[in-house]
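[1] can't give you the sequence, but here's the structure:
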């Protein structure tokens, strides 16, 4: 009996589980949801670069704390005092947007999905790839200047607002029409989101990279500029030569043919189909993934 009491006492002392109420569960769900949205926001904005910079600073501060480097610790303390306020000021537009997106989000739909859903994680369909290639080759043949920005993870809303909203299904005829000479929408960039043309006549930031060739015009510098600021893939058709170029990650690739262009589009298409079945009342979830 004494052995049983000792074992019981041991488990009650070291393996006791705290009592969890309904309020605790609600708090966990809310905090998890807000934390998830915060992480998604960081990944989709320039804040991700800032987070990596802060991580490096924290590592150096930790080393300074371990080795008792008083001067570095004093500088870090003074910097952290104003760091939070500086971050809020610098990222005020992004913080406003994430709050707006949170207000528009269907929270209950996110937390409790339906009976069965098919989540196609590809950014755009195969027909969109073909239509873009078809339009670009036609404009290249006719030497029609074009600047096409394809959105990936980083949302291009800021640049979209500088142009005219189109929000139309993408087709090669529409793309060619937009960039036709002497039409109201031909000047500026077209932004593609998924399978739709989101906006036209958009202004893009010009790259200040001194290594770019002097023969490159404004379209190419704008394409490099947007690829330096975001993860977008940009297609450029030269009005002078008809040559096709693309930019991605600040890199410029020139003189592409139709096959090379299609390969790059398929690469950023990120094609994968994730079929998810969720039956709340049965407590069963299955996953099936079909590779490209």
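    Yep, it's here. None of the values given here were measured: they were computed from a predicted structure.
[2] hey, let's count contacts and neighbours off CA atoms from now on
    OK.
[3] measure stretch 11-31 end to end?
    Terminal residues of stretch 11-31 lie 30 Å apart, using CA to CA, to the nearest Å.
[4] one more: stretch 13-30?
    Its start and end residues considered, stretch 13-30 measures 30 Å (CA to CA).
[5] quick one: residue 144 and residue 179 touch, right?
    Yes - using CA atoms under 8 Å, residue 144 is in contact with residue 179, at 6.9 Å.
[6] what segments of the stretch 51-200 of the chain are helices?
    70-90, 92-104, 107-111, 126-142, 157-160, 172-178 (DSSP state H, counting those that start in this stretch).
[7] how about the ones you listed in JSON lines, adding distance to residue 272?
    As requested, the helices of the stretch 51-200 of the chain are exported to JSON lines (distance: least, CA to CA, whole Å):
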{"stretch": "helix 70-90", "distance to residue 272": "36"}
{"stretch": "helix 92-104", "distance to residue 272": "26"}
{"stretch": "helix 107-111", "distance to residue 272": "21"}
{"stretch": "helix 126-142", "distance to residue 272": "12"}
{"stretch": "helix 157-160", "distance to residue 272": "25"}
{"stretch": "helix 172-178", "distance to residue 272": "24"}
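[8] other residues contacting stretch 229-241?
    Residues outside stretch 229-241 that contact it (CA atoms under 8 Å, 6 or more residues apart in numbering): 136, 139-140, 143-154, 219-220, 223, 226-227, 243-249, 268.
[9] now list the buried members of the residues you listed.
    The neighbour-count test (16 or more other CA atoms under 10 Å) applied to the contacts of stretch 229-241 identifies 136, 139-140, 143-152, 154, 219-220, 223, 226-227, 243-249, 268 as buried.
[10] what angle separates the helix or strand containing residue 267 from helix 126-142?
    Secondary structure assignment for residue 267, by DSSP states H and E: helix 258-269. Taking axes from the mean of the first three to the mean of the last three CA atoms, to 10 degrees, one finds helix 258-269 and helix 126-142 inclined to each other by 140 degrees.
[11] and the comparison structure, right after this:
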């Protein structure tokens, strides 16, 4: 091997080394982003800058103090950053720290799915009637304006509280838009389909009605049976279990697959309409 080849290999190794270190530092920053560790890192940076300046200008007392801070700082960092370090190690163990970054929109969608599932499960178990419509590409401003504006972050507790019987907002539908509750107590158009089962009540007819005029996905909890139903594109699917509902919500909100009528309902279920 010639000396020129060694120089090329050394240069390539340095480039790879620097790239890997930069990537690791970037990933660590993404882990602590939004936590109190960011402010602590700023404090550490100030200490290091003061230490360098004191060394440069010969400020011996200040240099000694900063040296002691740096010497014992490693132990302090481990103690102070213990929650962040544990979080980073957990993500490393799950293989997530070096995986694809989740965008804020995807993170909000995941939280929305979990909030809806938790609230639907709670209300179904206690037979609390509910009607939730998720806006898609077709605007629902006309129906949002019939209700009470909220523009609130979606949580399971808020959804449950809205539909508790005899509360001001329980009668009507919740309309979700961009992973937020746009409005509650909204009025949805009733379906005029003559073939709808006579056993279905106003909530199911409203859910079918909105699915006939928009591309919204609408969830229903029956007050009589506690069963969960879903409507979209004029189709009503009844008695949906939790796993099927999760798959439907992930497809609708996380865009895990192409959203078309034939693929949306591939999980089966009891279909009317």
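    Looks like it came in fine. Bear in mind the structure is a predicted one, so any value in this text is a computation, not a measurement.
[12] superposing both, give me the TM-score.
    Aligned and superposed, the two chains score 0.54 in TM-score terms (TM-score structural alignment, normalised by the length of structure 2); 155 aligned residues with a CA RMSD of 1.8 Å.
[13] one step back: now for the helix holding residue 267 of structure 1, which elements pack on it?
    If contacts are counted by 3 or more CA pairs under 8 Å, 6 or more residues apart in numbering; DSSP states H and E, helix 258-269 of structure 1 sits against helix 126-142.
[14] which stretch of structure 2 lines up against the helix it packs on?
    Residues 110-126 of structure 2 are where helix 126-142 of structure 1 lands when matched by TM-score structural alignment.
[15] tell me how far residue 94 of structure 1 lies from residue 165 of structure 1.
    21 Å.
[16] oh, that last question was meant for residue 182 of structure 1, not what I typed.
    With CA to CA as the criterion, residue 182 of structure 1 and residue 165 of structure 1 are 19 Å apart.
[17] comparing the two, which residue is more hemmed in?
    Set side by side, residue 182 of structure 1 and residue 165 show more neighbours around residue 165, with 16 against 9, by other CA atoms under 10 Å.
[18] contacting residues for the alignment partner in structure 2 of that one?
    The equivalent of residue 165 of structure 1 in structure 2 is residue 149 (alignment by TM-score structural alignment). Taking CA under 8 Å, 6+ apart, we find residue 149 of structure 2 in contact with 182, 183, 184.
[19] skip the chain neighbours and tell me the closest residue to the last one.
    Nearest residue to residue 184 of structure 2, sequence neighbours excluded (CA to CA, 6 or more residues apart in numbering): residue 174, at 4.3 Å.
[20] ok, back up a step: how far does the next helix or strand after the helix holding residue 267 of structure 1 sit from the chain's center?
    For helix 258-269 of structure 1, the following helix or strand on the C-terminal side (DSSP H and E) is strand 273-279. Put simply, strand 273-279 of structure 1 sits 23 Å off its chain's centre (CA atoms, centre = their mean, to the nearest Å).
[21] figure out which of the helices of the stretch 51-200 of structure 1 is closest to residue 288 of structure 1.
    For the helices of the stretch 51-200 of structure 1, proximity to residue 288 of structure 1 was assessed by CA to CA; helix 107-111 is nearest, at 19.8 Å.
[22] where does the biggest helix by length in structure 2 end up in structure 1?
    The longest helix of structure 2 (DSSP state H) is helix 3-32. Alignment of helix 3-32 of structure 2 against structure 1: no match, by TM-score structural alignment.
[23] buried ones in that helix?
    With burial defined by 16+ other CA under 10 Å, the residues of helix 3-32 of structure 2 counted as buried are 27, 28, 31, 32.
[24] which residue numbers in structure 1 does stretch 193-207 of structure 2 align to?
    Stretch 193-207 of structure 2 corresponds to residues 209-223 of structure 1 when matched by TM-score structural alignment.
[25] could you check how far that stretch is from the centre of its chain?
    Counting by CA atoms, centre = their mean, stretch 209-223 of structure 1 comes out at 25 Å from the chain centroid.
[26] same question for stretch 173-183 of structure 2.
    Its chain's average C-alpha position is 15 Å from that of stretch 173-183 of structure 2, according to CA atoms, centre = their mean.
[27] read off where it ends up in structure 1.
    Using TM-score structural alignment, stretch 173-183 of structure 2 pairs with 189-199 in structure 1.
[28] and that stretch, end to end?
    For stretch 189-199 of structure 1, the end-to-end distance is 8 Å (CA to CA).
[29] contact partners of it?
    123-125, 128, 146-152, 156, 160, 163-170, 200-204.
[30] buried set for that stretch?
    189, 190, 191, 192, 193, 194, 195, 196, 197, 198, 199.
[31] where in structure 1 does stretch 219-232 of structure 2 fall?
    Matched against structure 1 by TM-score structural alignment, stretch 219-232 of structure 2 falls on residues 235-248.
[32] now, the contacts of stretch 229-241 of structure 1 that are in strands?
    Among the contacts of stretch 229-241 of structure 1, the members falling in strands (DSSP state E) are 146, 147, 148, 149, 150, 244, 245, 246, 247, 248.
[33] adding distance to residue 273 of structure 1, write those residues out as a markdown table.
    Converted to a markdown table, those look like this (distance: CA to CA, whole Å):
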| residue | distance to residue 273 of structure 1 |
| --- | --- |
| 146 | 32 |
| 147 | 30 |
| 148 | 26 |
| 149 | 24 |
| 150 | 20 |
| 244 | 30 |
| 245 | 30 |
| 246 | 27 |
| 247 | 27 |
| 248 | 24 |
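[34] between those residues, which is nearest residue 24 of structure 1?
    Within these, proximity to residue 24 of structure 1 (CA to CA) peaks at residue 150, which comes in at 43.2 Å.
[35] which ones are touching the spatially most central residue of structure 1?
    Ranked by distance to the mean C-alpha position of structure 1 (CA atoms, centre = their mean), the top residue is residue 153 at 1.9 Å. Residue 153 of structure 1 makes contact with 44, 231, 232 under the criterion CA under 8 Å, 6+ apart.
[36] fine, thanks again, bye for now.
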